[in-house]
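Peer 1: return atomic coordinates for the entry below.
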Amino acid sequence: MINGAVSLPLDLAQLSFTASGEALVRRTVLPSGVRILSESVPGSRSSTIGYWVAVGSRDELPETYGSTHFLEHLLFKGTPTRTALDIAVAFDSVGGEHNAMTAKEYTCYYAKVQDRDLDMAIDVLADMFTSSVIDSQEFETERGVILEELAMADDDPSDVASERFFEAVLGDHPLGRPIGGSPATIGAVSREAVWKHYRANYRAQDLVITVAGAVDHDQLVSRVVTALERADWDLSAEAAPVPRRTSAHELIERGSPLVVVKRPIEQANILLGVAGLAAADERRATLSVMNAIFGGGMSSRLFQEIREKRGLAYSVYSFAPSYSDAGLYGIYAGCSPAKAPQVAELMVTEFERLAEDGVTSDEMGRAIGQLSGASALALEDSDTRMSRLGRSELTLGEFVDLDESLRRLSLVTAGAVQQLAAELAARPMSVAAVGTLDDEALSGVRALQFTAST
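Peer 2: The predicted structure is shown next:
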């Protein structure tokens, strides 16, 4: 059994350990730089597999904004040996699930199948990853599909508010850009630019494969090698895995104090927040506890004050996404436009109260219990375990199992929560809102020094 986090050095060819729940975790780094990680879970009858690259929207050049997400779509459109229909049929015919996700710092192609179908999933995903033809006609067809996807997101006021919020808090930092690009950038990007992006970032030294559930590691490695060699990858050519991103926290210059997008809709979608913590920050456990107390559930302060006591909103919560060198802390509420100033003021008031007055022992107990239980229940799903392996390898460089996560939570103190809340509350705040709002509707909210609205 492991005791504490397990480091994942890039120059270590083999690693094996037993994590909480008697799950066997193994890791192989091939001479070519391909990294293969598995977590064998006793009693599991399904497997979830992911093919990862540490390339996301933050890595794009100005002339290729949106190309990472564009490429994600295109890898499902066919290879020299499989059509798009062949790929879909391979998974549908066994009741499997397959999809992909583009994030700000990585892209993952994944599938969940019965244990007996894992070999098929390895082969099909390997073929997609290594051998997409990115046909010119399919490229133009998919351009239309992505433009429709962006239009659908633009019709969702909560999506619009979220995108504007990231831009307001993170400013010109690459993490502030929309993952999918914009209609203008998608309309302008060329096949050649996307092809260049593909060839530059989908190499052996970029590839991380993670599998969780019913899996034999030695068989997995053998099958992966066979599938990649079938695509004419030279796995004997030595290459070091691509280095991980720096974990040094980057100072963020706020983009805008206030962004208001006018839409003739029934609710105002309000997001308020500040720059947060990076993924490797040692205070992440403290932030998790703070977030649970402040806006992480139905017993949280935000929910109780804004919804239960005052009836001002149906949905209200806080959230804390983190990345390799930055993060943000946000608060969301959806309410009638007439109540927007009052709700925003309450969001700020509760944030300041958390920073000034701290938290109670009862709140600490509930939060740690909530987080502990949610973490344990999430690991009942092989999808979560597969994703944990990928993020551990790509971002953190260490594996943290359930026991270690619970230990870190148990060490969080009320004083540490208040100290972190005070630090975050002192940072420059930004607000993004979408709805039937006047330009000055939110400009009077305390603690925000607004200079402009759009």
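
Peer 1: contacts, neighbours, all on C-alpha from now
Peer 2: Will do.

Peer 1: my read is that residue 132 contacts residue 83, right?
Peer 2: No - in this structure residue 132 lies outside contact range of residue 83 using CA atoms under 8 Å: 9.9 Å.

Peer 1: mind checking which of those two has more residues around it?
Peer 2: Neighbours were counted for residue 132 and for residue 83 using other CA atoms under 10 Å; residue 132 has more, 22 against 14.

Peer 1: how far away is the more buried one from residue 195?
Peer 2: 10 Å (CA to CA, to the nearest Å).

Peer 1: how about residue 229?
Peer 2: 21 Å.

Peer 1: try residue 437
Peer 2: 43 Å.

Peer 1: again with residue 237
Peer 2: Taking CA to CA, one finds residue 237 at 23 Å from residue 195.

Peer 1: next, the second sequence, to be compared with the first:
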Amino acid sequence: MNSAVALPLDRADLTISAAGGSLVRRTVLPSGIRVLSERMPGAASASVGFWVAVGSRDEQPATYGSTHFLEHLLFKGTDSRSALDIAVAFDEVGGEHNALTAKEHTCYYAKVRDRDLLMAVSVLADMFANSRIDPEDFETERGVILEELAMADDDPADVAAERFFETVFGDHDLGRPIGGTVSSIRGVTRDEVWHHYRKNYRAQDLVITVAGAVDHDELVAAVEVALTAAGWNLDEEAVPVERRVGSQATIVSGNRLSVTPRTTEQANVFLGVPGFAASADERWPLAVLTNVLGGGMSSRLFQEIRERRGLAYSVHSFASSYSDAGVFGMYAGCTPARLGDVAQLMQAEFMRMADDGITRDELRRAKGQLAGAAALALEDSDARMSRLGRAELTMGEFIDLDESLRRLEQVTVERVLDVARTLAAAPLAIAAVGPVEAASVAPLIDASAAA
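Peer 2: Prediction:
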């Protein structure tokens, strides 16, 4: 494959010969269900995911956290399987199964030996299409989710991350916490979550991706059998739901500084700015920039803050992208008394990159590290299954390893400099958690506003 392959919603069948001898196939059923598979040569297992393009950003104010709540509830049983039956089905074959809720999607997934793939499809289909959401189970799981929120609230790094996204995105729906809040989880009703389920878990919303030892035709047939058994009428024709608009949204940050006092041994701090949408051309030079600044042990942040000065154990940079927006950030955990110095050094390294760019040696090293990491990640069927999901739900195109590496190789120091300057011109946001004062980092906000 030499270029990206579009995934139009109105094309019923598509076959792609991808890098490394893998075969990608895609079928859009008349009911609107999309099934994608990637057959990996030599694989003896398979990873399967049932996806919907519904995440925390799609919730109503009164039901924040309902998407994550629903994710929990689909494991609690169907008309034909109890919660124990679901657990036993995977445990007795040594398989793995779980789910994740993100800001723009939810995925129920499993990994099993090749011989057990059709079982996994059957169980996940039943969970997805035939969940009871029993009122008693609902109340039990409410308590579980409140415990999960309490556990996250005990982790200062998690709290800082949540405050950081809220600070960067302001009132934008990407700033919401994925799990909701204690008050929203306590207040949401079973009927509200049931409505959320019935509205968004339909055939035209469903994307199924499988990677590993898989026969596509057998997979499609198994999907149809399993969902029909779960009660869906697949004879009803429907068009797959449209993908989210991919144009860059305007992000208006709210309060750009968030400090949460906590009695902890370390202070956790995030600095960052709004970034780029997932489909933006800038994502390739952004990957290089992120790697050079704080992507590994040879990165600028690691060398300056940890190796030369010994001010922190953990320090790195990161970038997250969504359909219409993104975020670029830096993180460090350090002694509270050093927070101001560490934050200042992080910002200084970031601005130095915007002023002077990166060197050709840094570009070469970053390309090597990113290319190697991408190739190694795709040794895992989980990664390939997730790549198919993102391609179908968000990107609308499939890009294999060869094409990714080709685009990465086209990145120049000039393109990285342009991206760095664009990011540096955006409003800086800071979120810190620990026994610290806002005054220790506020000057960085003031300096950014003045610039």
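
Peer 1: residue 314 of the second structure looks like it's in a strand, true?
Peer 2: Yes - counting by DSSP: H, G, I helix; E, B strand; the rest coil, residue 314 of the second structure is found in a strand.

Peer 1: that one touches residue 332, doesn't it?
Peer 2: Yes - between residue 314 of the second structure and residue 332 there is a contact under CA under 8 Å: 5.6 Å.

Peer 1: please name the nearest non-neighbouring residue to the equivalent of residue 13 of the second structure over in the first structure.
Peer 2: Using TM-score structural alignment as the criterion, the counterpart of residue 13 of the second structure in the first structure is residue 14. In space, and not counting its chain neighbours, residue 14 of the first structure is closest to residue 28: 4.8 Å by CA to CA, 6 or more residues apart in numbering.

Peer 1: measure that neighbour to residue 431 of the first structure for me?
Peer 2: Distance from residue 28 of the first structure to residue 431 of the first structure, by CA to CA: 45 Å.

Peer 1: likewise residue 361 of the first structure?
Peer 2: Residue 361 of the first structure is 31 Å from residue 431 of the first structure, where distance means CA to CA.

Peer 1: now the helices: where do they sit in the stretch 1-150 of the first structure?
Peer 2: For the stretch 1-150 of the first structure, helices defined by DSSP state H, counting those that start in this stretch occupy the ranges 67-74, 84-92, 118-131, 136-154.

Peer 1: tell me the centre residue of the second structure?
Peer 2: A centroid search over the second structure (CA atoms, centre = their mean) returns residue 102, at 5.7 Å, as the residue closest to the centre.

Peer 1: neighbour count: residue 314 and residue 332 of the second structure, which is higher?
Peer 2: residue 332 (27 against 14).

Peer 1: residue contacts, the nearest residue to residue 131 of the first structure once chain neighbours are set aside?
Peer 2: Leaving out its chain neighbours, the residue that sits closest to residue 131 of the first structure by CA to CA, 6+ apart is residue 79, at 5.5 Å. For residue 79 of the first structure, the contacting residues are 127-128, 131-133, by CA atoms under 8 Å, 6 or more residues apart in numbering.

Peer 1: out of these, which one sits closest to residue 412 of the first structure?
Peer 2: residue 128 (44.1 Å; CA to CA).

Peer 1: residue 361 and residue 431 of the first structure - which one has more neighbours?
Peer 2: residue 431 (30 against 10).

Peer 1: post-alignment, the helix or strand containing the more buried one versus the second structure, mean distance?
Peer 2: Assigned by DSSP states H and E, residue 431 of the first structure falls within strand 430-435. Following superposition, strand 430-435 of the first structure is found to deviate from the second structure by 0.3 Å on average (mean CA distance after the TM-score superposition for the first structure).

Peer 1: check which helices and strands the helix or strand containing residue 218 of the first structure sits against.
Peer 2: Assigned by DSSP H and E, residue 218 of the first structure falls within helix 217-230. Counting contacts by 3 or more CA pairs under 8 Å, 6 or more residues apart in numbering; DSSP states H and E, helix 217-230 of the first structure packs against strand 35-40, helix 118-131.

Peer 1: rerun at 10 Å
Peer 2: strand 23-29, strand 35-40, helix 118-131, strand 208-213 (3 or more CA pairs under 10 Å, 6 or more residues apart in numbering; DSSP states H and E).

Peer 1: please work out which of the ones you listed is packed deepest.
Peer 2: strand 208-213 (a mean of 28; mean count of other CA atoms under 10 Å).

Peer 1: strands of the stretch 251-400 of the second structure, residue ranges please.
Peer 2: For the stretch 251-400 of the second structure, the strands defined by DSSP state E, counting those that start in this stretch occupy 257-261, 267-274, 312-321, 326-334, 397-398.

Peer 1: which one's more surrounded, residue 237 and residue 195 of the first structure?
Peer 2: Ranked by neighbour count (other CA under 10 Å), residue 237 of the first structure and residue 195 place residue 195 first, with 15 against 11.

Peer 1: ok so, going back, so the residue nearest to the centre of the second structure makes contact with residue 53?
Peer 2: Yes - in this structure residue 102 of the second structure lies within contact range of residue 53 using CA atoms under 10 Å: 9.5 Å.
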